[in-house]
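1. One predicted model, sequence on top.
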Amino acid sequence: MLLMPLTFQLTIINHETRRKGVERTIITQATVEIEEPIEEIEGVSTLPEQNCINVDELEIPVMKSGEELKPTVREDEPKPKPWVEVIQGNRSLNRGMAVDFIAPTFVNSKAEITIDESDVSEELEFWENSIILFALGQSLSMNAVKKFMEKTWNFISLPELFYNDEGYFIVKCKNREDMELVMEQGPYFIYGKPVFLCKWTTEFEMKEDLLRVLPIWITLPQLPLHLWGERSILKIASVIGKPITTNECTAKKLRISYARVLVEVDITQKPIETVDIKDHKGKLMEQKIEYEWRPSYSQSCLKIGHDCATKKVPGKKLVQV
């Protein structure tokens, strides 16, 4: 006679009487292996005896009254680390990159550093699909911007996000296509505040560029069909500022009621509302310019977000009776 190990589920029922005569039933299941005697069959191999267990020697755990079930935790399962532990040792020498000394060049007793193309090629490639994000009059957290991207930019892969102490974010898109899709949409708002986006370049400076020159969508309503060519649209948009891109409907002539162009506009200047055009036949016409959104700017205090020349209409005072 041979012993064959069998596996079955063992259910243990334990009754416990709690206060006020309420009875609680605790059911515990356990997987148990026992030996089952079988007859040796010709042509069927049997397991060695060391792989079998004696059911008489098997200890089955029984739940005691008042004992709580505890979840099984794998010892080899990694536990999430808190942020404090993640950045711990950030200044450790063996966690940074090894650096060497490069002798500087002195011109008129002053050090002058020359950066070659090879010195910046990797960084230019790393940041080439990046966008500068800034919300006027709003101090945003990393979490707020991430939620905004997840909800508003769900048509692209979630970009990487970086924060600068000057109050703006750098959004690093996965590829150029994602970056262009983000720039084509908009305008965007976070907590009711306008969000400004502009493509990152090596010439970018927060104070000089972002607070004065802003990317704004303009429309050219009822633009004549023979002026829908690329050069014609660019010539018109260049009167407003530096053209960045058109939307898809304009590029493919899908909606001919108006042309739409994203233009870098100097908001410290008075907005241009019309432009005179002389066509190929010498005909002179006036083209209207519309801004989808434009921030107010005060010529008195030179600040964005309000206009000192605009008089506020006093609201009615509420009198509590």
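-> Ah, there it is. Residues are numbered from 1 along each chain as shown.
2. contacts and neighbour counts: CA atoms only from here.
-> Will do.
3. Give me the distance from the host helix or strand of residue 180 to the chain's centre.
-> Using DSSP states H and E, residue 180 maps to helix 176-184. Taking Cα atoms, centre = their mean, to the nearest Å, the mean C-alpha location of helix 176-184 is offset from the chain mean by 14 Å.
4. what does the very next helix or strand once past it contact?
-> Once helix 176-184 ends, the next helix or strand along the chain (criterion: DSSP H and E) is strand 188-190. Residues outside strand 188-190 that contact it (Cα atoms under 8 Å, 6 or more residues apart in numbering): 135, 148, 194, 195, 196.
5. Please name every helix or strand in contact with the helix or strand that strand 188-190 is followed by.
-> The helix or strand immediately downstream of strand 188-190 is strand 193-199, counting by DSSP H and E. Here strand 193-199 touches strand 130-135, strand 188-190, strand 213-221, going by 3 or more Cα pairs under 8 Å, 6 or more residues apart in numbering; DSSP states H and E.
6. Tell me where the stretch 151-300 of the chain has strands.
-> Remark: strands assigned in the stretch 151-300 of the chain by DSSP state E, counting those that start in this stretch are 160-163, 169-172, 188-190, 193-199, 213-221, 242-246, 258-266, 274-278, 284-288, 290-291, 297-298.
7. Residue 277 and residue 237, how far apart?
-> Here residue 277 is placed at a distance of 12 Å from residue 237 (Cα to Cα, to the nearest Å).
8. Helix, strand, or coil at residue 144?
-> For residue 144, the assignment made with DSSP: H, G, I helix; E, B strand; the rest coil gives helix.
9. I'd like to know which of the helices and strands packed on strand 193-199 lies nearest to residue 175.
-> Closest of the helices and strands packed on strand 193-199 to residue 175 is strand 130-135, at 9.0 Å (criterion: Cα to Cα).
10. let's bring in a second model and compare:
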Amino acid sequence: ESMAEMPEEILVEGAKEWEHALVGFFVGKKIPFRSLFSVLHKKWSAAGKFSIHMAENGIYVFKCESAATRDWILNNGPWDVWGVHLALRLWERDMPPISSGFTKVPVWVKLMNIPMEYWTVQGLSRLASVLGTPLHMDPATEGKQLISFARVCVEMKADKQFPDVIKTRRSDGTLVEVKVEYSWKPPVCDRCKVFDHSTKGCPHKQVTKVEAQGKRTVPD
């Protein structure tokens, strides 16, 4: 078995190349690469320069010139191209490859009615973990500039629900209901447990065909 051992200095240098990058994909429909830059340039050019790099399985990497450009794009979404939602998340070193099928998708959520003692990174992350895997928070939430609500980007799974309320119990036993709003709810297929098409548009759904003897349901 052949293996290439990579020195840490090479990994550090490679990670630095992409430290201001975002990873994204379009949910439900593919967008032609040639059209993508011109559309996003109109939307994002005020924030700074960026380049687009196409990976496999419809995944794009958006390499930004600075952290400020990256954060502006991330925090001013959700974004779409021709009505097709662009799901975005931060690029991170050692991030596993995103496979086709889209069983997970990053979604910005707004948490409201949060007890004051929950306003720590650990506390907010614990709340958000009920929904999925917390990825990051917006600057206003991290800096506690506005504590009437928190915005957290959460990686949601297609086989999980999108609850409107998270229940939690304070130290005195009081039950608190934290309200949840979603910036966008992706179409999900209950049959395939993926986000790239809805149950109604599922290519594997059963169809009803009319025959001489009557109706019967048969698979495609």
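-> All right, it came through fine. Please read these numbers as outputs of a predicted model, since none were measured by experiment.
11. Can you give me the TM-score here?
-> Scored against TM-score structural alignment, normalised by the length of structure 2, the superposed chains reach a TM-score of 0.78; 200 aligned residues with a Cα RMSD of 2.6 Å.
12. re the thing from before, dump the strands of the stretch 151-300 of structure 1 to JSON lines, plus distance to residue 205 of structure 1.
-> Shown next, in JSON lines, are the strands of the stretch 151-300 of structure 1 (distance: least, Cα to Cα, whole Å):
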{"stretch": "strand 160-163", "distance to residue 205 of structure 1": "15"}
{"stretch": "strand 169-172", "distance to residue 205 of structure 1": "13"}
{"stretch": "strand 188-190", "distance to residue 205 of structure 1": "22"}
{"stretch": "strand 193-199", "distance to residue 205 of structure 1": "12"}
{"stretch": "strand 213-221", "distance to residue 205 of structure 1": "11"}
{"stretch": "strand 242-246", "distance to residue 205 of structure 1": "17"}
{"stretch": "strand 258-266", "distance to residue 205 of structure 1": "15"}
{"stretch": "strand 274-278", "distance to residue 205 of structure 1": "30"}
{"stretch": "strand 284-288", "distance to residue 205 of structure 1": "32"}
{"stretch": "strand 290-291", "distance to residue 205 of structure 1": "25"}
{"stretch": "strand 297-298", "distance to residue 205 of structure 1": "20"}
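13. Can you add mean neighbour count and give those strands back as JSON lines?
-> Converted to JSON lines, these look like this (neighbours: other Cα atoms under 10 Å):
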{"stretch": "strand 160-163", "mean neighbour count": "14"}
{"stretch": "strand 169-172", "mean neighbour count": "22"}
{"stretch": "strand 188-190", "mean neighbour count": "14"}
{"stretch": "strand 193-199", "mean neighbour count": "19"}
{"stretch": "strand 213-221", "mean neighbour count": "21"}
{"stretch": "strand 242-246", "mean neighbour count": "19"}
{"stretch": "strand 258-266", "mean neighbour count": "22"}
{"stretch": "strand 274-278", "mean neighbour count": "13"}
{"stretch": "strand 284-288", "mean neighbour count": "13"}
{"stretch": "strand 290-291", "mean neighbour count": "16"}
{"stretch": "strand 297-298", "mean neighbour count": "18"}
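14. So for residue 8 of structure 1, which of those strands sits nearest?
-> Across the strands of the stretch 151-300 of structure 1, closest to residue 8 of structure 1 is strand 160-163 (Cα to Cα), at 50.9 Å.
15. sorry, back to before: got a markdown table for the helices and strands packed on strand 193-199 of structure 1, with distance to residue 29 of structure 1 too?
-> Output for these, formatted as a markdown table (distance: least, Cα to Cα, whole Å):
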| stretch | distance to residue 29 of structure 1 |
| --- | --- |
| strand 130-135 | 56 |
| strand 188-190 | 53 |
| strand 213-221 | 65 |
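16. quick one: residue 188 of structure 1 from residue 292 of structure 1, how far?
-> Residue 188 of structure 1 is 11 Å from residue 292 of structure 1, by Cα to Cα.
17. got it, and residue 8 of structure 1?
-> Residue 8 of structure 1 is 71 Å from residue 292 of structure 1, where distance means Cα to Cα.
18. got a list of what the residue nearest the centre of structure 2 touches?
-> Taking Cα atoms, centre = their mean as the criterion, residue 106 is the residue nearest the geometric centre of structure 2, at 1.3 Å. By Cα under 8 Å, 6+ apart, residue 106 of structure 2 lies in contact with 87, 88, 89, 153, 154, 155, 156.
19. Mind telling me what it corresponds to in structure 1?
-> Structural correspondence for residue 106 of structure 2 with respect to structure 1 (TM-score structural alignment): residue 215.
20. Check residue 131 of structure 2 too.
-> Using TM-score structural alignment, residue 131 of structure 2 lines up with residue 240 in structure 1.
21. And the counterpart of residue 8 of structure 2 in structure 1, how far from residue 123 of structure 1?
-> Aligning on TM-score structural alignment places residue 8 of structure 2 opposite residue 117 in structure 1. Separation of residue 117 of structure 1 from residue 123 of structure 1 (Cα to Cα) stands at 10 Å.
22. One more: residue 139 of structure 1?
-> On the measure of Cα to Cα, residue 139 of structure 1 and residue 123 of structure 1 end up 28 Å apart.
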